[in-house]
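A.B. asks: turn this into a structure:
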Amino acid sequence: MIYLDYAATTPMSEDAISMYVKAAKDAFGNSSSLHDIGGFASQTLDASRKLIASLIGGTYKGLFFTGSGSEANTLAIQSLLNGVDSSKKHIITTQIEHSSIFNYFKKLAKEGYDVTFLKPDKHGYIEKEQVDKALRADTCLVSIQHGNSELGIIQPLAEIGKLLKTKHVLFHSDCVQTFGKVPVNVDTLGLDAVSISSHKIHGPKGIGAAYVQPSVYWQPVIEGTTHESGFRPGTVDVPAVAAFAVAAKKITDSMSEQHHHFKELRKSLIQHLEPISSRITILNNDEHTILSNIFPVCVSDIEGQYIMLECNRYGFAISTGSACQVGMQEPSRSLLAIGYDEHKAKQYIRVSFGVETSESQILAFAETLIKTVNIFHQRDWRG
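C.D. replies: Okay, the predicted model is just below:
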């Protein structure tokens, strides 16, 4: 099967697997134990922490390992909120956040917070002026994802970050989709907190990280927690952390090369799909910054789930949106937010590239999609 769903997850790289096995054998101790075996695990953990922190322009004191990107999101947000003035109850976010953040803010809204969900423009873009207009005297936190996994849009975090610094409002971003694809630097983007994940960059699943600027005051979600400086309870998975660090270093070192590769694949796919160009709508374009590895498309009059299943039958793995939403039988919240109705939103499919994706695979996929669309419309015409 040809895999074209890298935005959902990536296969572990050989380097990450090798490191995981080595660390599982040599650094199996509990990193909190005081004996030498625990000490070696602690040293491995610290080295990995320093490496990953450096890749986002941070310091090791601000990086905390979590069980996933989703957990990093909720822990970072709640830890920040625990540290702010309790009289400040206003939060700003967007309608197109990852479900882990969107649902958490819905929960906080029921618990007394006033949450503003900004609506993006027709491309999925959030303007700095929207954030500025929404700010209030009691705004304590703004959380805006860096890159949307369904639309592929990258938000202007640096502009928003500069604004929020002048207003002394905390700024968090879910960078799970962008880390390793585009530069993520906490200072350049003006961020107080960041969430990232391993399995999106060819590392193992079940490990993520949250970064909180050491200058920012926060309080633990669970009082009395000792692991990860009180940020998250539970023994740290040192082998997974070490593999995460190796994967992070490798992908950031080749970021420019991969970006070029993805741009060429995207250009090629658009060309190959020309025979059905009147039947498809590419959701993002060159008018705004995009993640070049994500190719979101709506196929006129055909539900995305049908396209996905047909492609699977022919040996191609694509998706109909965020893997965290699969099985809900609901149209994408991101597409609804940019103005699509439920019928049109259900016609969405997402193709996402990886470093292993080749030109020949793109050609083969395009031929399959064209055949699927043409056969469907022939059947539809015949009744």
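
A.B. asks: drop to CA atoms for contacts and neighbour counts, all remaining ones
C.D. replies: Will do.

A.B. asks: which strands or helices does the helix or strand Ile91 falls within pack on?
C.D. replies: Assigned by DSSP states H and E, Ile91 belongs to strand 90-94. Helices and strands touching strand 90-94, as assessed by 3 or more CA pairs under 8 Å, 6 or more residues apart in numbering; DSSP states H and E, comprise strand 114-118, strand 139-143.

A.B. asks: which strands and helices lie in contact with the first one?
C.D. replies: Spelled out, it's strand 114-118. Strand 114-118 sits against strand 90-94, helix 99-110, helix 128-134, with contacts defined as 3+ CA pairs under 8 Å, 6+ apart.

A.B. asks: kindly recompute the last result at 7 Å.
C.D. replies: Using 3 or more CA pairs under 7 Å, 6 or more residues apart in numbering; DSSP states H and E, the elements in contact with strand 114-118 are strand 90-94.

A.B. asks: mean neighbour count and distance to His90 added to the helices and strands packed on strand 90-94, as TSV?
C.D. replies: Converted to TSV, those look like this (neighbours: other CA atoms under 10 Å; distance: least, CA to CA, whole Å):
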stretch	mean neighbour count	distance to His90
strand 114-118	18	5
strand 139-143	23	4
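
A.B. asks: out of these, the one nearest Gln78 is which?
C.D. replies: Of all these, strand 139-143 sits nearest to Gln78, with 10.3 Å by CA to CA.

A.B. asks: residues in contact with the closest one?
C.D. replies: Residues outside strand 139-143 that contact it (CA atoms under 7 Å, 6 or more residues apart in numbering) are Val84, Lys88, Lys89, His90, Ile91, Ile92, Thr93, Val169, Leu170, Phe171, His172, Ser173.

A.B. asks: check stretch 261-275 too.
C.D. replies: Contact with stretch 261-275 is made by Ser292, Asn293, Phe353, Glu359, Ile362, Leu363, Ala366, as judged by CA under 7 Å, 6+ apart.

A.B. asks: buried residues, that stretch. List them.
C.D. replies: Under the neighbour-count criterion of 16 or more other CA atoms under 10 Å, stretch 261-275 has His261, Phe262, Lys263, Leu265, Arg266, Leu269, His272, Leu273 buried.

A.B. asks: longest helix anywhere in this structure?
C.D. replies: For the chain, the helix with the greatest residue count under DSSP state H is helix 359-382.

A.B. asks: buried ones in that one?
C.D. replies: Gln361, Ile362, Leu363, Ala364, Phe365, Ala366, Thr368, Leu369, Ile370, Thr372, Val373, Phe376.

A.B. asks: looking at this, His199 is in a strand?
C.D. replies: No: judged by DSSP: H, G, I helix; E, B strand; the rest coil, His199 forms no part of a strand; its state is coil.

A.B. asks: another for comparison:
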Amino acid sequence: MKRVYLDYNATAPLRPEAREAMIAAMDICGNPSSVHAEGRAAKALIERSRAVVAEAVGCKPQEVIFTSGATEAARVLANRPKGCDVFVQDTAHDALWSHLDLSNASDRPHGPGHTLAMGLANSETGVVTLPPEKVENQWPYGARRADWLLLDITQAVGRLPFSFAWSEADMAIMSAHKIGGPKGVGALILRQGVDIEPLAPGGGQEMGRRSGTENVIGIAGFAAAIQAASRELSDGTWERVEKLRNILEERLVESAKETIFVGKKERRLPNTSCFITPGWKGETQVMAMDLAGFAISAGSACSSGKVRASRVLTAMGFDEVEAASAIRVSLGPQTSEEEIMRFADTWLKQRERHRARTA
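C.D. replies: Predicted coordinates:
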């Protein structure tokens, strides 16, 4: 039987539009930094793509800096001014969490500026957290106030309405492969007027913010993917996906009364269901479902291979056993109701086998 892919939050299948754009870009041989006709053609493609990405996320083209992905874009935190403290949302992705200044004791005098880094939508649970307003005197996650706000919009782009211009963020990071673009390309959105050290010093590409010859082919695929994702956002595609997600949860809760659906009462991404069956390890579930023909996840793909309870779930108040017993099912526009029901039936059978073995 055909395998069912339910791990869109890890990566989305490459869109036909992105594939076509990348194939076309392969015929452009020039280096975008070259001044001859071939180089100008490559540069023009990058600038058209920059404008497309800017329109999709609600920013100015000159605020888009192409990178190898969101993780590289997050290095803007490492390049912060000396003495500038970084405060990170407790459920943020490791790409942000790794830049947390663990020396930020509450009684320590703070440096000249603060950066608050947070995710707009969590990759593991789908829970949406709106950024605080800068006029507030008390910021979350330990910051008394912040001069800069960085948003990880990787999971939100193309699935939730978002405008960088309206968000009050100073920086945002994203990856193309989450929206059906190629892997290895993404962007840092940097509000005009905010000055940073280069992510990579060198030849001065990307307006001096990220040196190195641009990934022309990947950037072309990125632009095509985000354009297609924007159309889906406006044509009701994700409302249909959300209905399928709800059908799945309703089917499971009928028989698995002990299963906890994380963030069910909160605003979530329309495609994401994270659920905990206490005592049944998430990794065991992932392997069993993989053998049965279903691709799912036990957490963030960037933490794969690490046998540990989810830091995100423990931060949300779940104990170690519960946090280690979670799986994530993330749907996409191509997911069908038949696939959802087949997954539910198979998972429930696997659950009964687990219960029988541990009885």
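
A.B. asks: break down the stretch 1-150 of structure 2 into its strands, ranges please.
C.D. replies: With DSSP state E, counting those that start in this stretch as the criterion, the stretch 1-150 of structure 2 has strands at 4-5, 64-67, 85-88, 114-119, 148-152.

A.B. asks: according to the alignment, the first one goes to what range in structure 1?
C.D. replies: Under TM-score structural alignment, strand 4-5 of structure 2 corresponds to residues 2-3 of structure 1.

A.B. asks: what does the fourth one give?
C.D. replies: Matched against structure 1 by TM-score structural alignment, strand 114-119 of structure 2 falls on residues 140-145.

A.B. asks: got it, and the third one?
C.D. replies: With the alignment judged by TM-score structural alignment, the segment of structure 1 matched to strand 85-88 of structure 2 spans residues 90-93.

A.B. asks: now, among the contacts of stretch 261-275 of structure 1, which is nearest to Gly69 of structure 1?
C.D. replies: Asn293 (19.2 Å).

A.B. asks: the counterpart of the closest one in structure 2 and Lys243 of structure 2, how far apart?
C.D. replies: Under the alignment defined by TM-score structural alignment, Asn293 of structure 1 is paired with Asn271 of structure 2. Remark: distance between Asn271 of structure 2 and Lys243 of structure 2 (CA to CA, to the nearest Å) = 9 Å.

A.B. asks: quickly list what's touching both of those two.
C.D. replies: Contacts common to Asn271 of structure 2 and Lys243, judged by CA under 7 Å, 6+ apart, are absent.

A.B. asks: rewinding a little: my guess is the match of Asn293 of structure 1 meets Leu331, correct?
C.D. replies: Yes: the pair Asn271 of structure 2 and Leu331 qualifies as a contact (CA atoms under 7 Å) at a distance of 4.9 Å.

A.B. asks: ranges for the strands of the stretch 251-383 of structure 1?
C.D. replies: Counting by DSSP E, counting those that start in this stretch, one finds strands in the stretch 251-383 of structure 1 at the ranges 280-282, 294-299, 316-317, 348-352.

A.B. asks: does Val312 of structure 2 touch Gln89 like I think?
C.D. replies: No: judged on CA under 7 Å, Val312 of structure 2 makes no contact with Gln89 at a distance of 10.0 Å.

A.B. asks: higher neighbour count, the two?
C.D. replies: Ranked by neighbour count (other CA atoms under 10 Å), Val312 of structure 2 and Gln89 place Val312 first, with 21 against 18.

A.B. asks: now do the contacts for the closest residue to Val4 of structure 2 other than its chain neighbours.
C.D. replies: The shortest distance from Val4 of structure 2 to any residue other than its chain neighbours is 4.9 Å, reached at Phe294 (CA to CA, 6 or more residues apart in numbering). When contacts are counted by CA under 7 Å, 6+ apart, Phe294 of structure 2 touches Arg3, Val4, Tyr5, Leu6.

A.B. asks: need the buried ones from those residues selected in ChimeraX.
C.D. replies: Restricted to buried positions by 16+ other CA under 10 Å, the ChimeraX selection for the contacts of Phe294 of structure 2 reads:
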select :4,5,6
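
A.B. asks: Thr368 of structure 1 matches what in structure 2?
C.D. replies: Under the alignment (TM-score structural alignment), Thr368 of structure 1 maps onto Thr346.

A.B. asks: now swap in Val238 of structure 1 and tell me
C.D. replies: Aligned by TM-score structural alignment, Val238 of structure 1 pairs with Val216 of structure 2.

A.B. asks: how near is the residue nearest to Val4 of structure 2 to Ala37 of structure 2?
C.D. replies: 48 Å.

A.B. asks: Val241 of structure 2 now?
C.D. replies: Remark: distance between Val241 of structure 2 and Ala37 of structure 2 (CA to CA) = 45 Å.

A.B. asks: same check on Ile247 of structure 2?
C.D. replies: Look at Ile247 of structure 2 and Ala37 of structure 2: by CA to CA, they are 54 Å apart.

A.B. asks: same check on Glu206 of structure 2?
C.D. replies: Distance, Glu206 of structure 2 to Ala37 of structure 2, by CA to CA: 20 Å.

A.B. asks: give me the more crowded residue out of the two.
C.D. replies: The neighbour count for Glu206 of structure 2 versus Ala37, taken as other CA under 10 Å, is higher for Glu206 (18 against 11).

A.B. asks: map that one across to structure 1 for me.
C.D. replies: Alignment note (TM-score structural alignment): Glu206 of structure 2 maps to Glu228 of structure 1.

A.B. asks: OK, contacts around the residue nearest to its match when sequence neighbours are not counted?
C.D. replies: Nearest residue to Glu228 of structure 1, sequence neighbours excluded (CA to CA, 6+ apart): Phe64, at 5.8 Å. Residues in contact with Phe64 of structure 1 (CA under 7 Å, 6+ apart) are Ala209, Ala210, Tyr211, Glu228, Phe231.

A.B. asks: in helices, which of those residues fall?
C.D. replies: Among the contacts of Phe64 of structure 1, no member falls in helices (DSSP H).

A.B. asks: what lines up with Ile270 of structure 1 in structure 2?
C.D. replies: Matched to structure 2 by TM-score structural alignment, Ile270 of structure 1 sits across from Glu249.

A.B. asks: same check, this time on Ile196 of structure 1
C.D. replies: Using TM-score structural alignment, the equivalent of Ile196 of structure 1 in structure 2 is Met174.

A.B. asks: which elements pack onto whatever helix or strand its match lives in?
C.D. replies: Using DSSP H and E, Met174 of structure 2 sits in strand 171-175. Counting contacts by 3+ CA pairs under 7 Å, 6+ apart, strand 171-175 of structure 2 is packed against helix 70-73, strand 148-152, strand 186-190.
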